[in-house]
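Novice: pasted the sequence and its predicted model underneath.
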Amino acid sequence: MSKVSIPKYSLSEELINAISHGLGVGLGIVVLVLTICFSAAHHNVIGVVSSCIYGSTMIIMYLISCLYHALSPKLKAKKVFRVLDHCDIYAFIAGCYTPYSLCLIGGIKGWVIFGIIWACAIIGILLNAINLEKYQVISNIMYLGMGWMIIISFNSIRKEILLPGLVLLVLGGIVYTIGAILYGLGANKKYLHCIFHFFVLGGSILHFLSILLYVL
């Protein structure tokens, strides 16, 4: 962990970072409860399982991020949480894919997509756990690559989902991508990382609406 560097943010920046993703924890709880209840009401077992995976990965990602930014840079635990913070992004991306692959696409193709995306997530988590700094560029590429891997199954999704659900899915991807660009610039410009956090929240809300209203 001694090799893990901590970006320097002001106290006000870290306060905003922690609060914004603290709100994300609340969002994740709402997502978990509503998606499970909606799936259960429709007697959709796969939907319930997918909702548990999707909602729990969202809660964990936002919780780890919130705690990471809330911790003092003087604490060694902050380095641990920085690694966990980056690892959880992979899990959340795969968690978002789960309802689309298992509930919307379904069948063998859906399970193949599910397997591929989770395999990528596990590989990414292992790379970050081994050496976060060494594989940071690879991780950033993998985040975006996994996020837009949905293009491979775009035709299948387009046939199964109503247009508003598809629009929400694509808009969410665009918002996340803009956020990723801001993240890349955020180390050098004050409050840009804070803005990145709100773009992540925006992308999460758009995908949640797509999943709840048009997938489950």
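Specialist: Nice, thanks for sending it over.
Novice: rest of the way, CA atoms for contacts and neighbours
Specialist: Fine.
Novice: distance of Val25 from Ile89?
Specialist: Val25 sits at a distance of 14 Å from Ile89 (criterion: C-alpha to C-alpha, to the nearest Å).
Novice: got it, and Gly26?
Specialist: Taking C-alpha to C-alpha as the criterion, Gly26 is separated from Ile89 by 17 Å.
Novice: please apply the same query to Gly106.
Specialist: Distance check for Gly106 against Ile89: by C-alpha to C-alpha, it reads 24 Å.
Novice: looking at those two, which is more packed in?
Specialist: When neighbours are counted by other C-alpha atoms under 10 Å, Ile89 comes out ahead of the other of Gly106 and Ile89, with 22 against 17.
Novice: second one coming, line it up with the first:
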Amino acid sequence: MNNTVTVSLRPYSIKEEIWNCIIHGTGIALSIAGLTILVVLSSIYGNVWAIVSTAVFGVSMILLYTASTLYHAIPNPEIKKKLKKLDHISIFYLIAGTYTPFLLVNMRGTLGWTVFGIIWGLALTGTVLKLRFSGSGTKLWSIGLYLIMGWMIVIASEQLFTSLPRTGLLFLICGGLFYTLGVLFYIWKSRQYTHAIWHFFVLSGTTMHFFAVLYSCVLL
């Protein structure tokens, strides 16, 4: 029996797709739980900035893991093509959503709002480009934009790092490293399960950033 899916938009074996769905399906459940925890604790220990910004972060997590799970679960080529765009676009919003609590709770001020505007501007730019263009040629600039957005924090690193507790800072850095190392498996298409491994790194990075937000922006 042939276990390979032949649709060009789905170049993974059925077993690979099952793992892709399991990992990011788990991400949906964890994201819903994470959103609930952050918003409830923010309402108890934080302020309106914490409530709104952690809600944005939580929704961005749910969007990404839902889009990814549906993309890998649904075989219909036309639906899959649309879900692939949504999957890639949602990465821009997860990055911007992750920045939001740190910028609005820990920083604000001129620098905080400047980085906030830039990062969400880049997310919107990436969205427009993804909707306007398609094909394998978009992959390289998409990855480049993801990495630029992810590491743009170095612009405000001194001010941000001094405003974070050590525990939150360690979780923040670990999350960034998980995402960055995971890109290697995202690019590496020649071996089976590398995409599932990429998904594991993404979930690990998101988990680290959840705790970074929890300890830095909520439980101050």
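Specialist: Arrived safely. Every value quoted in this text rests on a predicted model; they were computed, and no experiment measured them.
Novice: for the residue of structure 1 positioned farthest from its centre, helix, strand, or coil?
Specialist: No residue in structure 1 sits farther from the centre than Lys74, which is 27.5 Å out by C-alpha atoms, centre = their mean. Of the three states, Lys74 of structure 1 takes coil according to DSSP: H, G, I helix; E, B strand; the rest coil.
Novice: could I get the contacting residues of it?
Specialist: With contacts defined as C-alpha atoms under 8 Å, 6 or more residues apart in numbering, Lys74 of structure 1 is in contact with no residue.
Novice: with Val175 of structure 1 as the reference, measure out to it.
Specialist: Taking C-alpha to C-alpha as the criterion, Lys74 of structure 1 is separated from Val175 of structure 1 by 33 Å.
Novice: what does Ser156 of structure 1 give?
Specialist: Going from Ser156 of structure 1 to Val175 of structure 1 by C-alpha to C-alpha gives 22 Å.
Novice: could you do Leu63 of structure 1 as well?
Specialist: From Leu63 of structure 1 over to Val175 of structure 1 the distance is 21 Å, taken as C-alpha to C-alpha.
Novice: what does Ile113 of structure 1 align to in structure 2?
Specialist: Residue correspondence to structure 2 (TM-score structural alignment): Ile113 of structure 1 is matched to Val115.
Novice: check which helix or strand covers that match.
Specialist: If you go by DSSP states H and E, Val115 of structure 2 is part of helix 109-132.
Novice: contacts for the helix or strand following that helix?
Specialist: Note on helix 109-132 of structure 2: by DSSP H and E, the next helix or strand toward the C-terminus is helix 138-151. Under the criterion C-alpha under 8 Å, 6+ apart, residues Ile91, Phe92, Ile95, Ala96, Ile119, Leu122, Gly126, Lys130, Gly176, Thr180 lie in contact with helix 138-151 of structure 2.
Novice: which of these sits closest to Val56 of structure 2?
Specialist: Ranking the contacts of helix 138-151 of structure 2 by separation from Val56 of structure 2, with C-alpha to C-alpha as the measure, puts Ala96 on top at 9.1 Å.
Novice: tell me if I'm right that the closest one and Leu124 touch.
Specialist: No - counting by C-alpha atoms under 8 Å, Ala96 of structure 2 does not reach Leu124; the two are 9.8 Å apart.
Novice: more neighbours, those two?
Specialist: Comparing Ala96 of structure 2 with Leu124 by other C-alpha under 10 Å, the one with more neighbours is Ala96, at 25 against 16.
Novice: what's the match for the more buried one in structure 1?
Specialist: In structure 1, the residue paired with Ala96 of structure 2 according to TM-score structural alignment is Ala94.
Novice: so the residue most central in space within structure 2 is in which element?
Specialist: The C-alpha lying nearest the average C-alpha coordinate of structure 2 belongs to Leu94 (C-alpha atoms, centre = their mean; 3.6 Å). Following DSSP H and E, one finds Leu94 of structure 2 within helix 77-101.
Novice: who touches the closest residue to Val31 of structure 1 other than its chain neighbours in this structure?
Specialist: Distance criterion C-alpha to C-alpha, 6 or more residues apart in numbering; nearest residue to Val31 of structure 1, sequence neighbours excluded, is Gly55 at 5.7 Å. Residues counted as contacts of Gly55 of structure 1 (C-alpha under 8 Å, 6+ apart) are Gly28, Ile29, Val31, Leu32, Val33, Thr35, Gly95.
Novice: recalculate using a threshold of 10 Å.
Specialist: Residues touching Gly55 of structure 1, when contacts are defined by C-alpha atoms under 10 Å, 6 or more residues apart in numbering, comprise 25, 27-36, 92, 95-96, 208.
Novice: in helices, which of these appear?
Specialist: 25, 27-36, 92, 95-96, 208 (DSSP state H).
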